[in-house]
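> Fold the following for me, if possible:
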Amino acid sequence: MRHFQLPKFISGLDYFILILALLLTAFGIASIYSAGIDSEGVRFSNEYSKQIIWAVSGLGIMIAAMALDISRLKDYTVFAYMAILLLLLYTRFAGRVVNGARSWIGVGEYGIQPAEFAKIITILFLARYLDLSDQSSSFKRLIASLGITGIPVLLILSQPDFGSALVFFPILIVMLYVGGIDRRYILFILLSIGFTFIFLMLPLAGRYFFPGGNILDLFFQRPGYVVMLSGLFLIALALSLWGWLVFKKQYYFWLSYGLSVLDLSIVLALAGHKVLKDYQIMRLMVFLNPNVDPQGAGWNIIQSVTAIGSGGLAGKGFLQGTQSHARFIPQQSTDFIFSIIAEEWGFLGGLLLVALFCFLLYRMLGLVSSTKDRYSMLVCGGFFGMFAFHFMINVGMAIGIMPITGIPLYFISYGGSSLWAAFMAIGFLLGISSRRYRM
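Got it, this is the predicted structure:
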């Protein structure tokens, strides 16, 4: 008697990834449904119905992506990369302004956010480069990777959409790590990002944390002093490089390394102040102390934390949230959707959501380690970095331990572009999982 067997493509799928994506999507639709009801029980928003439509169409996108063998399509990613750069450039000058950023294109009330798809295409193209350049030096691969990632980042920053641009950096770091880049270069990027963040906030920090004025306030509110400090660092860097080249001492190398981080961070921070607006920088700062601007940028965090705390252990029950239904929480269906979940389902509901995401990330890591094709392994690493960063930042924003950047929670937050991008990534991951032992 012959036993029925599923086709190899279907039987090899990582069904855990598929089921987790569907569970999270259902979780998100229910939360968006609740976010659209006010304190009197009157529905003021039909966002949930749009989210259902986007979820169904997203499943079609997922199936199409799953059917593609990306290892055979990698040579075509250069064309997709060029196309998305042109689309980002078009968006910069002819896009629709939403929440202060010109980051949308579309007709009428329908539109998409190209930055969401730029993340995926950049991952596919960067993976191709890292795969083909395996024999090149780490420094050369690092510079090229920074260029590949930096072009879409600059275009997105010019919109300006700081949150979407920020996601590219964890993607880059994870892919460089998976691609075997020298760990010292990866540490250099991490340190540069950290110090850029510090130097970016210091001028406003001096203004808000020290309203009476002090040395820190005086120094960082005067750009000339910052430029002078950067110049001194450059001179010290030149001297340390000379010492390293002449004497070949290791401590000269690490001195040059540290000064390079500081110089680059100051330059990037100064550029950030030219591109970003004060309210965007303030969003980064209020997570340190929301009370520096309780009626402005700090309001979001204060109300979100209040809602989460009021949920207790088991929550107030589905559709019973008071903070969310009184509409105290801004962007409650997008940026702060987690606060609704924690208020209505409590600590246990929030823990369940975190567990589902962590399990999804765990399955992605499993693909990174198990797939035989190097290109597919790099793609999986990029998607892991993307999903992990979205998850950590969005949940961190809601509980007040991460800066407000406007990054959505994949599958949960309201929005068609982010949901489609998430399903597209899941489709590629499922396709890789079905072929991982045959590549």
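> From here on, just use CA atoms for contacts and neighbour counts.
Noted.
> Can you name the next helix or strand after the biggest strand by length in the chain?
Taking DSSP state E as the criterion, the chain has its longest strand at strand 101-107. Heading C-terminal from strand 101-107, the first helix or strand you meet, by DSSP states H and E, is strand 110-112.
> what's in contact with that next one?
With contact meaning C-alpha atoms under 8 Å, 6 or more residues apart in numbering, strand 110-112 is reached by 104-106, 416-417.
> how about stretch 12-22: buried residues?
Buried residues in stretch 12-22, defined by neighbour count with 16 or more other C-alpha atoms under 10 Å: 12-14, 17-18, 20-22.
> could those go into a markdown table alongside distance to residue 34 and secondary structure?
Output for the buried residues of stretch 12-22, formatted as a markdown table (distance: C-alpha to C-alpha, whole Å; DSSP: H, G, I helix; E, B strand; the rest coil):
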| residue | distance to residue 34 | secondary structure |
| --- | --- | --- |
| 12 | 37 | coil |
| 13 | 33 | coil |
| 14 | 31 | coil |
| 17 | 26 | helix |
| 18 | 25 | helix |
| 20 | 21 | helix |
| 21 | 20 | helix |
| 22 | 19 | helix |
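> which one of the residues you listed sits closest to residue 186?
Nearest to residue 186 among the buried residues of stretch 12-22 is residue 17, at 28.7 Å by C-alpha to C-alpha.
> and for comparison, fold this next one:
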Amino acid sequence: MKNRILSKFDFILIACVLILTSIGITFIYSSGINSDGILVSNEYIKQSIWTGIGLVIMLSVALIDYRKIYRYTPYLFAAALAVLVYTRFFGRYVNGARSWIGIGDLGIQPSEITKIIFILFLASFLDKNYNENQRKRFFFSLLILILPMGIILLQPDLGTASVFLPIFIFMCFMANVPVRYIMIVILSGFLTIFFTVLPIWETEIYHGSIPIIRALTNFRLRMLIIAASLAVTVAGILGQIFFKKKYFYWITYVFGIISFSLLASAGAGKVLKPYQIQRLIVFIDPSSDPRGAGWNIIQSKIAIGSGLLRGRGFMQGTQSHYRFLPQQSTDFIFSIFAEETGFIGGILLFAVFFCILFRIVYIMKQTTNRFGYLIASGILGMFFFHFIVNVGMVMGIMPITGIPLPFLSYGGSALLTNMLAVGILMSINNRRLDFKVAL
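Sure thing, here's the model as predicted:
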């Protein structure tokens, strides 16, 4: 009996999680020490408690047949959306976003657990409609993406909302959704960011006027271009209907993406908070505001660089203990780790993360259940994006988005969500040879 239970656990994943959470608690403790060597924060105690709860959740979920949730995913998704709407209007403000609910000091971030529910529901939808019309399948999947992402953007929590995109892309690709449809999301995202950043770059960094960019800053010109692009899109649609020519499809495809991106960038300019716009500016040029919004990136790069090969030693970092790094136990935990353990420590940390990613790929290759396969692909996209963006952010090669480093950053909601994800992965791996969904 004991051996049967033990066989249900993936000890490679468990070992990686224990290593990362132990490192996280250790360096959250280090971040709480000030320049006089006095502990001024009890965050490491809370993180230890959350880790214990998370491990229980992870191991418990590993023992449950994940396939039994298949029929309930629509109800879970509807409930998650309802909680997100409630949070948008009645939640508490934390770091500029109304994204938390709770009582007193106890609170959760519903958007974190929504990521897992989104993965489960999208996996069930893509599996159930695997042989349906691909265009219809894609656009219904897109609606599933837009609903939670849109509500989270209204909180506004740009960082958490952005995580849904790579999850969606990974899952659609693995579900054999045609690449040309997936590219609609990718190209629309990049063009929206590009059209949003250009006017900011012109006014805040270039400090001049460029005629071609004026179309994005002048309201009338922008509306004229959007109207023209929409007209070409409609003409392309009509051309497909009446003439059945392939080139009309690609006209619709290209100008539809441009039209959406122009409209979305106009909306982004209205929705983005001043501090979020400032983050985009300092990403392009940190020296534009070295004592303000650019401070985080500059100090983080100094901390990472000062670690050199072997680091300054545990609790010997200057950037964290002299409080040069804001949010050092959450978004910038890697900066502290790199300063105190150096390049060698960073490489070892990377190795553990990539071990998790490769293990997920192995589970995907081994499972014969498409529902489980798609769930694992979504979790892979989530972990990969969190890791790449957080590390890129603290190194100054990606904008600051407030995305935590999985298993290391301080925070209960994110940690419990990640533990839950690993538990689901173990459940999939344990039932990898079972083809049918258990209803």
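> Give me the TM-score for this pair.
Remark: TM-score between the superposed chains equals 0.95 [TM-score structural alignment, normalised by the length of structure 1]; 435 aligned residues with a C-alpha RMSD of 1.6 Å.
> is it possible to export the buried residues of stretch 12-22 of structure 1 to JSON lines including distance to residue 35 of structure 1?
Formatted as JSON lines, those follow (distance: C-alpha to C-alpha, whole Å):
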{"residue": "12", "distance to residue 35 of structure 1": "38"}
{"residue": "13", "distance to residue 35 of structure 1": "34"}
{"residue": "14", "distance to residue 35 of structure 1": "32"}
{"residue": "17", "distance to residue 35 of structure 1": "27"}
{"residue": "18", "distance to residue 35 of structure 1": "26"}
{"residue": "20", "distance to residue 35 of structure 1": "22"}
{"residue": "21", "distance to residue 35 of structure 1": "21"}
{"residue": "22", "distance to residue 35 of structure 1": "20"}
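> which residues in structure 2 does the helix or strand that contains residue 395 of structure 1 align to?
Using DSSP H and E, residue 395 of structure 1 falls within helix 374-399. Counting by TM-score structural alignment, helix 374-399 of structure 1 pairs with residues 370-395 of structure 2.
> next one: stretch 179-194 of structure 1
So stretch 179-194 of structure 1 sits over residues 175-190 in structure 2, by TM-score structural alignment.
> what's next to the matching stretch, contact-wise?
126-127, 130, 134-135, 138, 169, 172-173, 253, 257-258, 260-261, 374.
> in structure 1, which helix has the most residues?
helix 337-370 (DSSP state H).
> Could you pull out the buried residues of it?
337-350, 353-354, 356-357, 360-361, 363-365, 367-368.
> Next, the angle from that helix to helix 374-399.
160 degrees (axes from the mean of the first three to the mean of the last three C-alpha atoms, to 10 degrees).
> Helices along the stretch 151-300 of structure 1, start to end?
162-178, 183-209, 215-220, 223-247, 250-275, 278-285, 297-310 (DSSP state H, counting those that start in this stretch).
> Quick one: map residue 360 of structure 1 onto structure 2.
Aligned by TM-score structural alignment, residue 360 of structure 1 pairs with residue 356 of structure 2.
> Distance of its match relative to residue 71 of structure 2?
29 Å (C-alpha to C-alpha, to the nearest Å).
> what does residue 351 of structure 2 give?
For residue 351 of structure 2, the distance to residue 71 of structure 2 - C-alpha to C-alpha - is 37 Å.
> same check, this time on residue 204 of structure 2
51 Å.
> Go ahead and flag the most central residue of structure 2.
With distances taken as C-alpha atoms, centre = their mean, structure 2 has residue 163 as the residue nearest its mean C-alpha position (2.4 Å).
> Thought residue 386 was touching that one, still the case?
Yes: proximity of residue 163 of structure 2 to residue 386 meets the contact threshold set by C-alpha atoms under 8 Å, at 7.4 Å.
> re the thing from before, wouldn't the match of residue 360 of structure 1 be in contact with residue 13 here?
Yes: Residue 356 of structure 2 lies in contact with residue 13 (C-alpha under 8 Å); the separation is 6.3 Å.
> Tell me the residues that contact both of the two, please.
Joint contacts of residue 356 of structure 2 and residue 13 (C-alpha under 8 Å, 6+ apart) do not exist.
> Could I have the buried ones of the contacts of strand 110-112 of structure 1 as PyMOL selection syntax?
Applying 16+ other C-alpha under 10 Å to the contacts of strand 110-112 of structure 1 leaves a buried subset, and the PyMOL line that selects it is:
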select buried, resi 104+105+416+417
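> Dump the contacts of strand 110-112 of structure 1 to CSV, plus distance to residue 147 of structure 1.
Output for the contacts of strand 110-112 of structure 1, formatted as CSV (distance: C-alpha to C-alpha, whole Å):
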residue, distance to residue 147 of structure 1
104, 24
105, 25
106, 29
416, 29
417, 25
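> what's near enough to touch the nearest residue to residue 359 of structure 2 once chain neighbours are set aside?
Leaving aside its chain neighbours, residue 359 of structure 2 sits nearest to residue 13 (7.3 Å; criterion: C-alpha to C-alpha, 6 or more residues apart in numbering). Residue 13 of structure 2 makes contacts with 356, 359, 422, as judged by C-alpha under 8 Å, 6+ apart.
> Relative to residue 397 of structure 2, which of these is nearest.
Relative to residue 397 of structure 2, and with distances defined as C-alpha to C-alpha, the nearest of the contacts of residue 13 of structure 2 is residue 356, at 23.4 Å.
> Next up, the contacts around that closest one.
Contacts of residue 356 of structure 2 by C-alpha under 8 Å, 6+ apart are 13, 16.
> Please apply the same query to residue 250 of structure 2.
Here residue 250 of structure 2 is in contact with residue 236 (C-alpha under 8 Å, 6+ apart).
> That one corresponds to which position in structure 1?
With TM-score structural alignment as the criterion, residue 250 of structure 2 matches residue 254.
> Against residue 240 of structure 1, how distant is that match?
9 Å.
> re earlier: what's the counterpart of the residue nearest to the centre of structure 2 in structure 1?
By TM-score structural alignment, residue 163 of structure 2 lines up with residue 167.
> thought that match was touching residue 386?
Yes: Residue 167 of structure 1 is in contact with residue 386 according to C-alpha under 8 Å; the separation is 6.5 Å.
> What is the aligned counterpart of residue 320 of structure 1 in structure 2?
By TM-score structural alignment, residue 320 of structure 1 lines up with residue 316.
> quick one: the residue lying closest to its match once chain neighbours are set aside from residue 178 of structure 2, how far?
Closest residue in space to residue 316 of structure 2, ignoring its immediate chain neighbours: residue 340 at 6.5 Å, by C-alpha to C-alpha, 6+ apart. Distance of residue 340 of structure 2 to residue 178 of structure 2, given as C-alpha to C-alpha: 46 Å.
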